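Enquirer: My questions concern the predicted model and sequence given below.
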Amino acid sequence: MKVKIPCFKCFEQDGIKEPVFSFLELGESNIHEVICTRGHKTFIALTQHKHEILFEIGAMALADGYPREAIATIAAALERFYELCIRVISSGIEIPEEQLHAAWRLIDAASERQFGAFILSMLLWSKECPEVIDNKKPTLPNTSRGDTKTWKEFRNAVIHKGLIPSECVTIEYCELVYAHMNELTKTMTLRHEEAWLSEAQKQATVARQANPEKEIVMFGLPTTLFLARGTQAPGSFKEALKQLNGYREIYGR
């Protein structure tokens, strides 16, 4: 996905008042090189959490009519969200970064182990077992509850067996994940706001430290999950999807 952003150097260096845009292609690296139509080169580091970027890509896929791609991407966003929660809790209880890194290497390639680590981290932190949405079931027309897959079975069938989901069921799944993430985000930021913000800035800070020769601009995108934390937050995923369609002109192509 490519994001259209204003060229900062056109304003700062040339004093050009009308907006001049560049296209930033989202990728795994957090260093993005963009060049505007006037030839200004800028290096951008995003301050968004990775799960926010993934969720946005999934929401955009759904808005463009690709429900299967939306399910796969938003499921990946949920996994990265759980990882973030583990990192925030670890930071909040002052676990050394190198020890967390050593432990994470042992489960880095196993999503089920990562989910288990999330469950136990939340239990030890809050003294309560967190909600598990995987075992819930969608509401399907003309289908009994006994014949309905759980969300975990549904997601795995989409990702691993090529199941093509309907838009209706996809929206219900996205609604569930959206509410789950937002509720946990409120809980986490209430007690660990500093650690939460620090994790968001960390990838941009690491990018700067790894590229001292480059002048890097920190930039935050108005993603769906980011806007959900504001005072005008959409109350549901359907509302957020409408909002996304309203400002999607910032996504150039």
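Expert: Okay, I see it.

Enquirer: From now on I want contacts and neighbour counts done on CA atoms only, so please keep to that.
Expert: OK.

Enquirer: State the distance from Trp151 to Gln203.
Expert: 31 Å (Cα to Cα, to the nearest Å).

Enquirer: higher neighbour count, those two?
Expert: Taking other Cα atoms under 10 Å, Trp151 and Gln203 do not tie; Gln203 has more neighbours (20 against 17).

Enquirer: Any idea how far the strand or helix carrying that one is from the middle of the chain?
Expert: Take DSSP states H and E as the rule and Gln203 turns out to sit in helix 167-210. Averaged C-alpha coordinates place helix 167-210 at 6 Å from its chain's average position (Cα atoms, centre = their mean, to the nearest Å).

Enquirer: dropping in the other structure now:
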Amino acid sequence: MIIGISSFCWECFNETEQTPEDYQRLKHELNSDIDFEVELNDKNLYEFICPKKHRSLTQLQEQKFEILFDIASLALLDGYTKEAVSTYSSSLERFFEYCILVFSLKNSVKSGDYDGMWNLMAKQSERQLGAFLALCLQEGITNRIVSKKIEFRNDVIHKGYTPSSQEAIDYGQYVLSFIQNTLKELNQNSSDYLQQAINIHLTKNTNKIPKNVRLNTASMPTIISLRSLNNEDYGNVPLIDSLNSLKENGFYKHFYRKKIQ
């Protein structure tokens, strides 16, 4: 999957008087209305080198479970129901990881201890689910696991079952409701720790950045939309409405490019 990131160079801008006129002139010179295309990756770092050889890296602010949910929805719109269910499942698993981090922060677990614990379960989804359920019980968070949905997911991933479009939509709705309703609960009693987890996501690449390389952040609207969590109507849009909206959503067509390198 190819995505588009800004081709504006802030290092070039820093070499000017930094006036609005300088910004507009540089934007025109760099042709910044046309984004730079990069391949979506797991490291969440995207490199851009301007004509003056200034090197910059961009990272997305959105959590991995948000991006995965969007990718699953795009796959579903293209008719790939099996791939959509698999990626919706991956989104949910990465949400478990996010929640486990939030609970650990709330209980003042040291980062080194958390990393050591996570390394023991990083490749075992059953352990992650167990940890998530145990912590939800401890924190008084509603258990939204539906056994039939787990069986359905296992049939698709492990038994080669090809779901219908409606089955994929139903599973996606289950994952969407699960994540958004759990986030609303967490926001009521753990909002500070939700923000801390987001900050960890934004700073985890800091030590990977070479000297004299600028790190930029970019953001995009997502279906899950963690940044809209405080809106009164959060979680009230059915998945089918979001899917129908994506068909004509210019931003999604602009950001997600269906090319391979």
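Expert: Yep, it's here. It should be emphasised that the depicted structure is a prediction, and the values quoted were computed from it without experimental measurement.

Enquirer: what helices or strands is the helix holding Gln203 of the first structure leaning on?
Expert: Contacts defined by 3 or more Cα pairs under 8 Å, 6 or more residues apart in numbering; DSSP states H and E place helix 167-210 of the first structure against strand 41-46, helix 67-92, helix 237-247.

Enquirer: Let me have these in a markdown table, adding distance to Ile107 of the first structure as columns.
Expert: Formatted as a markdown table, these follow (distance: least, Cα to Cα, whole Å):
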| stretch | distance to Ile107 of the first structure |
| --- | --- |
| strand 41-46 | 26 |
| helix 67-92 | 11 |
| helix 237-247 | 31 |
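
Enquirer: of all the ones you listed, which lies closest to Cys7 of the first structure?
Expert: Minimum separation from Cys7 of the first structure across those (Cα to Cα) falls at strand 41-46, 7.8 Å.

Enquirer: mind listing what's buried in the closest one?
Expert: If you call a residue buried by 16 or more other Cα atoms under 10 Å, then strand 41-46 of the first structure has these buried ones: Thr42, Phe43, Ile44, Ala45, Leu46.

Enquirer: Confirm for me that the second one is in contact with Ile216.
Expert: Yes. Counting by Cα atoms under 8 Å, Phe43 of the first structure does reach Ile216; the two are 4.9 Å apart.

Enquirer: Check the secondary structure at Gly116 of the second structure for me.
Expert: Using DSSP: H, G, I helix; E, B strand; the rest coil, the structure places Gly116 of the second structure in helix.

Enquirer: Counterpart of it over in the first structure?
Expert: Using TM-score structural alignment, the partner of Gly116 of the second structure in the first structure is Ala102.

Enquirer: Next, count neighbours for its match.
Expert: 10.

Enquirer: so who does it touch?
Expert: Under the criterion of Cα atoms under 8 Å, 6 or more residues apart in numbering, Ala102 of the first structure has no neighbours.

Enquirer: which residues in the stretch 1-150 of the second structure form strands?
Expert: Assigned by DSSP state E, counting those that start in this stretch, the strands in the stretch 1-150 of the second structure fall at 2-5, 36-39, 46-49, 55-60.

Enquirer: Can you tell me which helices and strands the first one packs against?
Expert: Same thing as strand 2-5 of the second structure. On a contact count with 3+ Cα pairs under 8 Å, 6+ apart, strand 2-5 of the second structure meets strand 36-39, helix 250-255, strand 256-257.

Enquirer: With the second one instead?
Expert: The contact analysis (3+ Cα pairs under 8 Å, 6+ apart) places strand 36-39 of the second structure against strand 2-5, strand 46-49.

Enquirer: What of the last one?
Expert: If you count contacts as 3+ Cα pairs under 8 Å, 6+ apart, strand 55-60 of the second structure packs onto strand 46-49, strand 214-218.

Enquirer: Which residue in the second structure aligns with Leu46 of the first structure?
Expert: Using TM-score structural alignment, Leu46 of the first structure sits opposite Leu60 in the second structure.
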